[in-house]
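Enquirer: Have a look; sequence and predicted model below, questions after that.
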Amino acid sequence: MIWFTAISDILLYVAFAFAAGAIALKFVPESQKPVLRDSRGLLVGSVAGIAVFSAAPVIELALFLENGEGFFKTFADTLLNYRVGNGWVITVLFSVLLGVTLYYNGSKQMAAGYAGLLILAVGFYSHVSTVNLWGGFVSHSIHFLALALWGGILLHVAWFAKETPNWSRFLDWFTPFAFACVGILLASGVVIMLFFVDLADYANSWALPYGQWLLLKHLSILPLLAAAMANGLLNKRRLYERAWLRAESLLLLLTLALTAFMSKEAPPHNVNETFRSEGAAPLLEGLKGPQYYPIDAGFAVSVNGLLLLVVSMVCLGLMILGFKRNLSGWFSVLLGVGFISSAYAGLMMNTIF
């Protein structure tokens, strides 16, 4: 079920971003944004996707609880008696209201209101809010809103722009807006992480499946930021670089995919206790052999590990150089994956547990 719920989460993130980006762009004057393809059908479909893909955790729980009474009865009981089921009912309700508003070309203010309520519902019924109700609710809602706005607008301009006569004016407001969203994402992401992982246990958590996905996610942020910097700050000629914008969106999708898989693992509130119940991360054992309790991570520098970290920095540098030398934006995606892979391997080779 991990693959089913993780892939559903990835599709949910994309659907949310598409809807939020389209609604946000309705508030931008035509003179300050590209000419976008008319995508009302796709927009309504993305809202329907929010309702459909957010059902995955409910289905997972119903299958777990099903004890011979029939799946549909168990599913109904889950909707009524469990927090995750209540959250899905609320999500479907607001999705219907938002979908109807968009289909009948309702006011942009009303659409934004329903989209905002959907994001608040995501925050309130999130995993982190079960750990700390109000702190988790606020931090997750802010995190998800910044992601949806930045990622959604990026998705539209990268994949659905027909003409870009106003590109310079678009960059005037979107570049600072995007970097503000990134700053909010990083700050709120740290807050959310600290609800699950004590800062002193960050390296220790790498022994666990959750910690491995968390490390990969954090590493994936660096090439994403490099692509965002190239598109926003290094574009001195202020040209529409479609391939590089699409590359940035794909690197963002990679980060979201790693986040989705991470969220399906047991968080290490206590690393050693989680290790005893969950065991070591399979990828870590494949690289370093069996791991044993108790976990006490430390760093031991190795030549191979250092070389891999150097390779990772070269990949990151080549991303920036590739933009300046007008190389294909798609090459930057490969370099981004190369950075993540080599940095991860280098850190593992320089870490003992």
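Expert: Perfect, I can see it now. Owing to the predicted nature of the structure, the values given are computational and were not obtained by experimental measurement. Numbering: from 1, shown residues only.

Enquirer: going forward, measure contacts between C-alpha atoms and count neighbours the same way
Expert: Noted.

Enquirer: Break down the stretch 201-350 of the chain into its strands, ranges please.
Expert: With strands called from DSSP state E, counting those that start in this stretch, the stretch 201-350 of the chain shows them at 298-299.

Enquirer: Second structure follows, compare the two:
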Amino acid sequence: MNLLIPIADFGNYLFLCLLVGSIVLQFVPQTKKPTIQFPKPLLLICALGVIIVTFVPVLSLILFFDDTVGFVRAATSVITTTQIGQGWLFITVFAIFLWLTIYLERSKYIQGFWIVLIIIAIGYSSHVSSQSFVVGIFSHTTHFLMVAIWVGVLFIVSWFSRSREHWSEFLQWFTPLAIVCMINIFATGFVIMFTIEAPTEYLNGWATPYGRMLLLKHISIIPVIIFAIINGILYKKASTFSHYDPRTWLKSECVILLLVFYFTAVLGTLSPPYEMDYPDAQTIEAPTWIDWLLAKNILIPIEIDFAPTLLSILLISVALLFLLLIIISYKRMSPVFATLFGGCFILTLYLGLMFSCVLYPIM
């Protein structure tokens, strides 16, 4: 079940992005976007898929209490008394109405209404809302909605557009929209992060799998920004050359975004540092570097100092070189190479930062 939850969360991000992207594009005139052929059955699958994938963490909690009180009683209790269970009930109702609205081809405004309610329900059942209810719901809902608008439109236009017409007009409005979404994503992301974990504990948080997965997520956002800048530049090129097709670069950005989704999905299954239950420190050996690099649980309190070494500086320098190669790829290489360089940047920068850390067990 622990392996299934990240897959379900990943699917949830993807389904909702496709749904939100398709609804947003309905508000855009045909002259401001390329011709898009997004199959209606896929939209219906996404609407039902949201119900299924959001039930997986609920089922995991039910199975946790199954041996104690029995499945039926555990299911009733979890669904009716916990935020994650109640949130799933709301999601199910709203998703069914959304499915009917799409199936019957009703108003785009009604579709937008149901999808916003689904995202609010997801914010309600989020971990951050259990820490600070009002701030948590608002920040998580806004964060998720901005991600879904930006990434959803990007995914659909990249993979389901069937013409090169109106690319200049599309990029003309999508580029500023993406900038606004990214600003909101960063702002709400900081609120979410600092609600769960104090800013002063960010570095020490790397001693836990949660902290390191959060670091990987933050690192993976850097090449996304680079791709977004490149794709913004493509607006000018598409304006100059009417037959220029920027879809391959948009697809490359989508691939890196899938990595961000994966790290976020895994992050949702891990316990924040303040929830770590440490055993008696006197009976536990200090972690090895293999434990550290493989992100295994460290069973003793750890304090971390940032002390770069020659190896870590070399790795960070190589990571910056990979970032530069992404930019060079725009002029001289295929976006496939740029995607590969983006993945290499994430890995080498992560290793460089890990090798820059000095661990001090707190006894």
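Expert: Perfect, I can see it now. Bear in mind the structure is a predicted one, so any value in this text is a computation, not a measurement.

Enquirer: Now the TM-score, please.
Expert: Here the superposed chains carry a TM-score of 0.93, computed using TM-score structural alignment, normalised by the length of the first structure; 350 aligned residues with a Cα RMSD of 2.3 Å.

Enquirer: OK, contacts around the nearest residue to residue 172 of the second structure once chain neighbours are set aside?
Expert: Take residue 172 of the second structure and drop its neighbours on the chain: the residue closest to it by Cα to Cα, 6 or more residues apart in numbering is residue 235, 6.6 Å away. If a contact means Cα atoms under 8 Å, 6 or more residues apart in numbering, then residue 235 of the second structure has 167-168, 171-172 as its contacts.

Enquirer: Tell me the one of those residues nearest residue 216 of the second structure?
Expert: residue 171 (29.3 Å; Cα to Cα).

Enquirer: what about that closest one, helix or strand, and which?
Expert: helix 167-196 (DSSP states H and E).

Enquirer: what does residue 136 of the first structure give?
Expert: Judged by DSSP H and E, residue 136 of the first structure forms part of helix 133-159.

Enquirer: What count of nearby residues applies to residue 107 of the first structure?
Expert: Per other Cα atoms under 10 Å, the neighbour tally for residue 107 of the first structure reads 12.

Enquirer: What's the separation between it and residue 113 of the first structure?
Expert: For residue 107 of the first structure, the distance to residue 113 of the first structure equals 10 Å [Cα to Cα, to the nearest Å].

Enquirer: swap in residue 69 of the first structure?
Expert: From residue 69 of the first structure to residue 113 of the first structure the distance is 40 Å (Cα to Cα).

Enquirer: ok, these two, which is more surrounded?
Expert: residue 113 (14 against 9).

Enquirer: any idea which element the more buried one lies in?
Expert: helix 108-124.

Enquirer: Report all helices and strands that that helix contacts.
Expert: helix 2-26, helix 83-103, helix 133-159 (3 or more Cα pairs under 8 Å, 6 or more residues apart in numbering; DSSP states H and E).

Enquirer: mind listing what's buried in the helix or strand just after the last one?
Expert: Put plainly, it is helix 133-159 of the first structure. Next along the chain after helix 133-159 of the first structure, taking DSSP H and E as the criterion, comes strand 161-163. Within strand 161-163 of the first structure, the residues that qualify as buried are residue 161, counting by 16 or more other Cα atoms under 10 Å.

Enquirer: elements contacting strand 161-163 of the first structure?
Expert: Using 3+ Cα pairs under 8 Å, 6+ apart, strand 161-163 of the first structure sits against strand 35-36.

Enquirer: with the second structure superposed, average distance for the strand it packs on?
Expert: Superposed on the second structure, strand 35-36 of the first structure shows a mean distance to its aligned partners of 0.4 Å (mean Cα distance after the TM-score superposition for the first structure).
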